[in-house]
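[1] need a structure here:
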Amino acid sequence: MQRQQASAPAATIHARNIGGIGETEVTFEPGVTILVGRNATNRTSFLQAVMAALGSGNVAMKGDADEAEVTLELGEETYTRTFSRRDGGGERGGDPYLDEPTLAELFAFLLESNEARRAVATNADLRELIMRPVDTDEIESEIDRLQDRRETLEAELDAIDDRKGELRELEDRRETLREEIEATKAELEETEAELDAADGDVAARREEQSELEDRLAELREKRAELDDVRYELETEQESLAALETERRECESELEALSDDPDADADGIDARLRELRERKGELESQVNELQSVIRFNEGMLDDDGAAVPAELAGSGDESVTDKLVDDSVTCWTCGTAVEPGQIESTVEQLREHSQSKVGEVDRLEDEIEELQSEKREIERTERERERLERRLGELDDEIEATEATVEELRDRRESLTGEIERVEAAVDELEEEEYGDVLELHKTANELEYELGRLETDLEDVEAEIADAEERIGEEEEVRDELDDVADRIERLRTRIERIEREAVDSFNDHMASVLGLLDYDNLDRIWIERVEQEVRKGRRKETERAFELHVVRTTDSGAAYEDTVDHLSESEREVTGLVFALAGYLVHDVSETVPFVLLDSLEAIDSVRIAALVDYFADHAQHLLVALLPEDAAELDDGHERVTEI
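    Okay, the predicted model is just below:
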């Protein structure tokens, strides 16, 4: 983004009762706006007012006010934020610029207490800060869903391959059936021709032949019925064998799901409640500590801010005394103290806050592990219930199938007896002179039955061929979807890595550029390396990616060596923290969300380097607001807009 954009609108801030500000209104154009003044001239309070209008909640009200308000006019749009004290607590309202200010608070609101900016000084987890705005849980969940879909599609392709093999067998079977039908038709025509010739010789005995044909027709029907029963019996027996196999498999799976004596879902729930309550208490303490830290910083800068209402309490005990063990006499009790004493207290509060944050992280790890154990217990229980339910269904199906098999066996035995009876009757009707004719009739009946069976089988095979061809025709569509799913999985898997890589590359590139501009003695390079490290999560050890910060210096003789972050000067540390925040700003495209970058508390950096750093940051924001002391502001380009009264 260029230093200024002609299309970017001017901004007007109207603030009332924010920090040390009673009421003020300031208008500034796009580009660099310098808030010039000594300490306690409400420059930080004004930056907090801008933050409030943009959506931040890290804002302190004026100590003697019950209500506060900020309005931001940006072009034709107007955004508001209101604050009020109610029953010892604070309420927020209005319609700010951002609904969710997390990105801006991390990478655009770069006041002294900004978490990303202070990450280097506090040895914070740099990777966690960069990845915090990314919903990694949602990404992993989507990957799991897509992997399930991929397995389904792969199974479909396997089934299609199986159908290809079946299709070849079906086509062979169809050809065989067609040949058998043609052969049977030819044999039947030949037999019927012989019958026509034989019937002429026995025309006088039609009555006897009619009775015999009736018997033969009955015999044909019985045999057809017996064949159907045998087919049904074979089918039911196959079904029974399949059901019994499935029951054995279910019983094996159920047996494998043995109860875990250590699995105690109720105990885990109780422990989770305990840990969440403790985590909530710690987070509340951290929030209170951060409010006190911000207020103390405001006191040092503005000399006009007051204790936020949400930290005010009753009784003689001070807020600071409630949060740390060391007792310090300060503004909370009305006694005048040296600024150095307040700075010392603020540093203690920061260290105490960092300790609390570490304990919160440990609790989050334990909560995550317990939740994982609980999900596994619930999954096992659901699987056990499913298997037990399926076993019950299988028992019912097996019982019904066994009854059907027994019924079909009885029917088969009955039909066999009836056929034997009809065959005996046919034998009685056969006389020597009609033996050939009767044999021809029997042969014709059998051929007609066989022809009907073959034609039915052919219809079934052709239907299966059509189904197989239709299924095989879906192969390209399934493969296209499988390729798409695989691409989406790969994109999701590489998204986190891409953000990490871009953050590291961005930091390293900008750090190299900034160091080249600022020209620190014997400081050659500050760079971040992506590494993998083993960490303990509860009782397990896991490998996680991390960002490792390196410092390279040069001796007087020109030899390069790697130094530690602890040896960075305050100026070098501040610059490194600001560049890390800028990397996060660029990687997450924060400029597309909020057009402001705020800088404060740059006194640790000398004036010339501040000027170079401001010019560098100005290339990446529509509005860059910088709070500077007069002597530092004097080094900046006279063309930058300046605000001297707030």
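[2] contacts, neighbours, all on C-alpha from now
    Fine.
[3] Surely R92 is in contact with R85?
    No: using C-alpha atoms under 8 Å, R92 is not in contact with R85, being 9.1 Å away.
[4] More neighbours: these two, which one.
    The residue with more neighbours, out of R92 and R85, is R85; 17 against 14, by other C-alpha atoms under 10 Å.
[5] what about that one, which SS state?
    Assigned by DSSP: H, G, I helix; E, B strand; the rest coil, the conformation of R85 is strand.
[6] do the same with L549
    The three-state assignment at L549 reads strand, by three-state DSSP.
[7] That one: what's it in contact with?
    Applying C-alpha atoms under 8 Å, 6 or more residues apart in numbering to L549 gives the contacts I526, W527, I528, E529, V565.
[8] which residues of the chain fall in helices?
    43-54, 102-107, 126-131, 136-199, 206-256, 265-302, 319-323, 339-429, 435-473, 475-518, 570-587, 607-618, 630-633 (DSSP state H).
[9] and E534, how many residues sit next to it?
    Residues near E534, counting by other C-alpha under 10 Å, number 11.
[10] so it touches R540, yeah?
    No: the criterion here is C-alpha under 8 Å, and E534 misses it with R540 at 10.1 Å.
[11] Are there residues contacting both of these two? Which ones?
    Joint contacts of E534 and R540 (C-alpha under 8 Å, 6+ apart) do not exist.
[12] Can you give me the separation between the residue most central in space within the chain and R149?
    The C-alpha lying nearest the average C-alpha coordinate of the chain belongs to E138 (C-alpha atoms, centre = their mean; 1.9 Å). Taking C-alpha to C-alpha, to the nearest Å as the measure, E138 falls 17 Å from R149.
[13] got it, and E448?
    51 Å.
[14] same question, L47
    Separation of L47 from R149 (C-alpha to C-alpha) stands at 50 Å.
[15] neighbour count winner among those two?
    L47 (25 against 16).
[16] Would you do the same for the sequence below? I want to compare the two.
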Amino acid sequence: MSWRLDVENVAGIRRGSATLEPGLNAVRASNWQGKSSFLAAIATALGTASPLTEGASEGRVSLSTDEREYAVELTRDGGRVRTTGEPYLSDEVDRVCADLFAFLGEENEVRRAVREDDDLEPLLTRPLDFEDIDAKIAEARRERDRVDEALSEAEDAAERLPTLVSRVSGLEAEVDELEAELEASADAAGDDETREALSDARAERSRVQSRIERLESTAERVREQLEANREELDGLDVGDDEELERELDEAKRELRQQKRDIELLRGVYDANRRVVAEGRTELLTDVTHGLVDDELACWVCGAETDASSVTERLDELAEKIERRTAAAEASRERVEGLTERVETHEKRRQRERELRTDVRELRERRSDLERRLGDARERDDELAERIDDLRERIESDSEQVTDIESDLKYAKARLDDAKSELESSESEAEKLESLRSQRQSLTEEITRLRRRKQEVKKETRDAFDASIREIVPLFETGFESARLTSEFELVVARDGREASLDALSEGEVELLGLATALAGYEAFDVADRVPVMLVDRLGGIADENLGRLTEYLSGTATYLVMTAYPEHGAVEGRDIDPSDWSVVSDSAAAKGAE
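    Predicted structure coming up:
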């Protein structure tokens, strides 16, 4: 299970080697010793990075596992770095998932978006962009159409089986009877060619009539399905969603304005409350200390007032902030409700499009069946006329023998056709359960693909909620809860109120960034895709909390690799010592000594 990496000219490492073992691997050293560069080398071996050392023309990372070896070569080509070789991760979706949710360095996009309060939704759903869901749905629909056609034929065959078995039995009895009659007949007369032509015509007409029966059965089923789809389409109330979308846009604008107002009011309140609470009003205005109260001039408008009036005004401002916060929460709930209504309306529109497509295809199929049925009936009429003509041409003196021979040949031909059709129908009917199972699987796959994005978003929110429920008590954070909204907005609550990320400590923001990335890690089953998790540059988290973090991440990935300083005693695992590596800082130190 050991992984060995050999690194040459990657990031800040000139040359170095190390072995990863399952569990926590701590790259422990002071600054400029290659800790972060080693994590960049791992990412290069897995196929998500290409940090060629500055000034080097070539670099290389080789990864040896128990199963095989991988190697990635880096070559400077003008102003860019070209990558060749075979990385550990060959699938693009796996690489995207690794970069977003498993390689959690300081420049991880999810961590950075949380720090900068940027939009999280494009990042947390990015792997879906590489899954090409629409193309997969189209392919599954084409395959289901093929299965539907085969299933229709199998159902027709199963319905015909009892009739065919009875027909074969009857024809066998008829052939036995005709052979007995012919054997008893002493005379034979008539034109052999004419009799053969009559038998051929009768045999062909039998096949045509069987075809007419099959086409009529299939056409009836298509008509029933078409009628059912039309009824569902007529009963589907889609309506106009423009007003609903306008209402949702207006609700979102209102919510954004409320958030800006609250943030503005809270800034005014916090600054003034701190001045009053710390008794530092003389920093802003002249204060006259009295026996009952302090008199002062308002530092905003200059009007004469006293400390009690200022405190009362601040309390009124706090109440106003609470009212606006409650109104913002109501607006947020309204936005989420309207979002759900818009999504429900879109599902109905999608179903309407599907039904219209199905109706169009069924109409085309019905027209084709009616055309083929008309051709078959026309051929049946032609054969009936031909049979009548052939009968009239047979001489009267050999009519009896001719009829027997003709009937016998006709009966044998019909028997052969019936047996062949029975055998074919039995073969088709045997496929019925398999085809039904295939169709069910394809339908479920299409449904799963259509719901994929919503399910991933829900799984991401659920995973984030679960992480927060563990993180808050484990790390004793200053906020009591956090959640991701349906639009992946990060909402944090402290002291019963929504708190701005700016009001949190650096360590708390870093914990939220990690929790958000780990939510994507769970939603996209990254543990099954990528066996390594990289964690780097957690300077805002105290030493004791780093120990808790390593315990929290333990077991998340097969190989957990973290950077640590020598003084980080709480990070306990297998240490990787970079002291034997040749790093860029060594060259810089040597030049300084000269």
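[17] returning to what we had before: of the contacts of L549 of the first structure, just the buried ones, PyMOL syntax please.
    Only the buried entries of the contacts of L549 of the first structure go into this PyMOL selection, using 16 or more other C-alpha atoms under 10 Å:
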select buried, resi 526+527+528+565
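[18] Please narrow the contacts of L549 of the first structure to those residing in strands.
    Among those, DSSP state E puts I526, W527, I528, E529 in strands.
[19] correct me, but the second one touches E562?
    No: in this structure, W527 of the first structure is not within contact of E562 by C-alpha under 8 Å, at 11.0 Å.
[20] overlap in contacts of the two?
    Common contacts of W527 of the first structure and E562, defined by C-alpha under 8 Å, 6+ apart, comprise H550, V551.
[21] Quick one: residues contacting the closest residue to Q438 of the second structure other than its chain neighbours.
    Nearest residue to Q438 of the second structure, sequence neighbours excluded (C-alpha to C-alpha, 6 or more residues apart in numbering): V147, at 7.4 Å. Residues in contact with V147 of the second structure (C-alpha under 8 Å, 6+ apart) are L435, Q438, R439.
[22] roughly how far apart are the second one and D145 of the second structure?
    Q438 of the second structure sits at a distance of 11 Å from D145 of the second structure (criterion: C-alpha to C-alpha).
[23] Need the nearest residue in space to E283 of the first structure, chain neighbours excluded.
    Closest to E283 of the first structure by C-alpha to C-alpha, 6+ apart is V360, at 7.1 Å.
[24] Relative to R390 of the first structure, how far out is the one you found?
    V360 of the first structure sits 44 Å away from R390 of the first structure, going by C-alpha to C-alpha.
[25] So for these two, which sits in the more crowded spot?
    Neighbour count, other C-alpha under 10 Å: between V360 of the first structure and R390, V360 has more, with 21 against 16.
[26] pretty sure the more buried one contacts S284?
    No: using C-alpha under 8 Å, V360 of the first structure makes no contact with S284, being 10.7 Å away.
[27] Would you mark the buried spots in stretch 518-533 of the second structure?
    Residues of stretch 518-533 of the second structure classed as buried: 518-524, 526-527, 529-530, 532-533 (neighbour count, 16+ other C-alpha under 10 Å).
[28] Same question for stretch 119-134 of the second structure.
    By 16+ other C-alpha under 10 Å, the buried positions in stretch 119-134 of the second structure come out as L120, L123, L124, T125, P127, L128, I133.
[29] ditto for stretch 366-382 of the first structure
    Under 16+ other C-alpha under 10 Å, the buried positions of stretch 366-382 of the first structure are E366, I367, E369, L370, Q371, E373, K374, I377, T380.
[30] what distance separates that stretch from the centre of its chain?
    Distance of stretch 366-382 of the first structure from the chain centroid (C-alpha atoms, centre = their mean, to the nearest Å) equals 18 Å.
[31] Could you do stretch 153-160 of the first structure as well?
    Relative to the mean C-alpha coordinate of its chain, stretch 153-160 of the first structure is positioned 26 Å out (C-alpha atoms, centre = their mean).
[32] By how much does that stretch deviate from the second structure on average?
    For stretch 153-160 of the first structure, the mean deviation from the second structure after alignment is 1.9 Å (mean C-alpha distance after the TM-score superposition for the first structure).
[33] What's the match for N123 of the first structure in the second structure?
    Per TM-score structural alignment, the equivalent position to N123 of the first structure in the second structure is D119.
[34] Is that match in contact with V110, as I believe?
    No: look at D119 of the second structure against V110 with C-alpha under 8 Å: they stay out of range, at 9.6 Å.
[35] returning to what we had before: dump the buried residues of stretch 518-533 of the second structure into JSON lines; add distance to S486 of the second structure as well.
    What follows is those, written out as JSON lines (distance: C-alpha to C-alpha, whole Å):
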{"residue": "L518", "distance to S486 of the second structure": "17"}
{"residue": "A519", "distance to S486 of the second structure": "14"}
{"residue": "G520", "distance to S486 of the second structure": "14"}
{"residue": "Y521", "distance to S486 of the second structure": "18"}
{"residue": "E522", "distance to S486 of the second structure": "17"}
{"residue": "A523", "distance to S486 of the second structure": "15"}
{"residue": "F524", "distance to S486 of the second structure": "17"}
{"residue": "V526", "distance to S486 of the second structure": "22"}
{"residue": "A527", "distance to S486 of the second structure": "25"}
{"residue": "R529", "distance to S486 of the second structure": "26"}
{"residue": "V530", "distance to S486 of the second structure": "27"}
{"residue": "V532", "distance to S486 of the second structure": "30"}
{"residue": "M533", "distance to S486 of the second structure": "27"}
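[36] related to what we said a few turns ago, switch the helices of the first structure over to CSV; also include distance to L35 of the first structure.
    Putting those into CSV (distance: least, C-alpha to C-alpha, whole Å) gives the following:
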stretch, distance to L35 of the first structure
helix 43-54, 6
helix 102-107, 20
helix 126-131, 29
helix 136-199, 39
helix 206-256, 71
helix 265-302, 13
helix 319-323, 31
helix 339-429, 23
helix 435-473, 71
helix 475-518, 22
helix 570-587, 19
helix 607-618, 13
helix 630-633, 9
